[in-house]
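Novice: kindly generate the corresponding structure for this input.
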Amino acid sequence: MKIIVDADACPKKVLNICQKTAVENDIEFWTVASFNHHIESPHHIMVGNNSQEADIRIANLCSGGDIVVTQDWGLAAVVLGRGAAALSPWGKIFRAETIDFLLEEREVKAKLRRAGGRTKGPGKRTKEDDKRFARSLQKLIEELSG
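Specialist: The predicted structure is shown next:
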């Protein structure tokens, strides 16, 4: 089992929680980010700045039983298809049963933005968000170890 973080847009608190949880559970911790980000990690993969380059590397790195932390719903769908678990930095566990709905929602929002509309982004991160994320991460570890 590995915890793999899509570190391009991941909050520092989430990176810290992942690293701490990985150490506590004796799990490998990996980060993947473009060269534009300075990431401290025992296993860090630096990729170029091209669109989707980090996502492709993560998809190729993960396998069944791994946990991928990403806010990219498309990447979440790919890693679920590879048998890995997917978790958002906000603590939402992506499930195979619901990912199709999320991808449809993403497409609807993209169409709205292309037409000049606006969509609401995430709010300011709170301590409760960090606690929720840590609980969800531990829950996935227990599910996959089980």
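
Novice: only C-alpha atoms for contact and neighbour calcs from this point on.
Specialist: Fine.

Novice: which stretches in the chain count as helices?
Specialist: Taking DSSP state H as the criterion, the chain carries its helices at 12-24, 53-61, 73-81, 96-114, 127-145.

Novice: how about those helices in CSV, adding mean neighbour count?
Specialist: Compiled in CSV, the helices of the chain are given as follows (neighbours: other CA atoms under 10 Å):
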stretch, mean neighbour count
helix 12-24, 17
helix 53-61, 18
helix 73-81, 20
helix 96-114, 13
helix 127-145, 16
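
Novice: for S34, find the nearest of those helices.
Specialist: Smallest distance to S34 across those (CA to CA): 6.7 Å, for helix 53-61.

Novice: let's see this one next, to set against the first:
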Amino acid sequence: MRAALFSMGSVSSKRIVEALESYFDEVVHFDIRKVEMRIGKGDTLLFYDGEKLDSDFSCVYLKSSFRYALIQRALATYFNGIAYMPIEPSAFTIVNDKIFTHLALEKNKIPTPETYITPTVDAAKKLLKSINFPIILKIPG
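Specialist: Now for the predicted structure:
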């Protein structure tokens, strides 16, 4: 069985590789900054450092900075159903966005501060006339 770790190569990533080696015949580390996905010609293709990637893995683990949340989600979506993925694809973009995190917590009945989201500054000004302080107000963009 083969496992893959996509990360930036931190010390903790190296420890994950060592731990995976106890359970898998082969463990391959990929620097997430060198991964490329080609989508839209009928078949999604993965490339690593310019070379086509052999994506035949039993387990795939993704770990990286919030800056790579979209590629993490894309990779997780690609491998979902093909390899064991311990993290749901949507998690990568939810946990890196305060509003999505807040919505996920609320949906799961985890208490959160009351938060207001408005699309514009003008809408926020109108809202301020009808609510009590203290408040959390998010104005996207």
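
Novice: where does the TM-score land?
Specialist: For this chain pair, the superposition-based TM-score is 0.42 by TM-score structural alignment, normalised by the length of the second structure; 85 aligned residues with a CA RMSD of 4.1 Å.

Novice: and the helices of the first structure as CSV, adding distance to V32 of the first structure?
Specialist: Putting the helices of the first structure into CSV (distance: least, CA to CA, whole Å) gives the following:
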stretch, distance to V32 of the first structure
helix 12-24, 11
helix 53-61, 6
helix 73-81, 13
helix 96-114, 22
helix 127-145, 18
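
Novice: could you point out the helix or strand that follows the strand or helix carrying F6 of the second structure?
Specialist: Using DSSP states H and E, the secondary-structure element containing F6 of the second structure is strand 2-7. Scanning forward in sequence from strand 2-7 of the second structure by DSSP H and E, the next helix or strand is helix 11-21.

Novice: which residues touch that following helix?
Specialist: 3, 5, 7, 27-29, 63 (CA atoms under 8 Å, 6 or more residues apart in numbering).

Novice: report the angle between that helix and strand 2-7.
Specialist: 170 degrees (axes from the mean of the first three to the mean of the last three CA atoms, to 10 degrees).

Novice: would you mind listing the buried residues in helix 11-21 of the second structure?
Specialist: By neighbour count, with 16 or more other CA atoms under 10 Å as the criterion, the buried positions of helix 11-21 of the second structure are 13, 16-17, 20.

Novice: now those residues as a markdown table including distance to A124 of the second structure?
Specialist: Listed next are the buried residues of helix 11-21 of the second structure as a markdown table, based on distance: CA to CA, whole Å:
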| residue | distance to A124 of the second structure |
| --- | --- |
| S13 | 43 |
| I16 | 45 |
| V17 | 48 |
| L20 | 49 |
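
Novice: from those residues, which single one is nearest K138 of the second structure?
Specialist: When the buried residues of helix 11-21 of the second structure are ranked by distance to K138 of the second structure (CA to CA), S13 comes first, at 34.0 Å.

Novice: could you report the separation of that closest one from V121 of the second structure?
Specialist: According to CA to CA, to the nearest Å, S13 of the second structure and V121 of the second structure sit 42 Å apart.

Novice: neighbours of F29 of the first structure, how many?
Specialist: Neighbours of F29 of the first structure under the rule other CA atoms under 10 Å: 22.

Novice: brain fart, I99 of the second structure
Specialist: Counted with other CA under 10 Å, residues neighbouring I99 of the second structure total 15.
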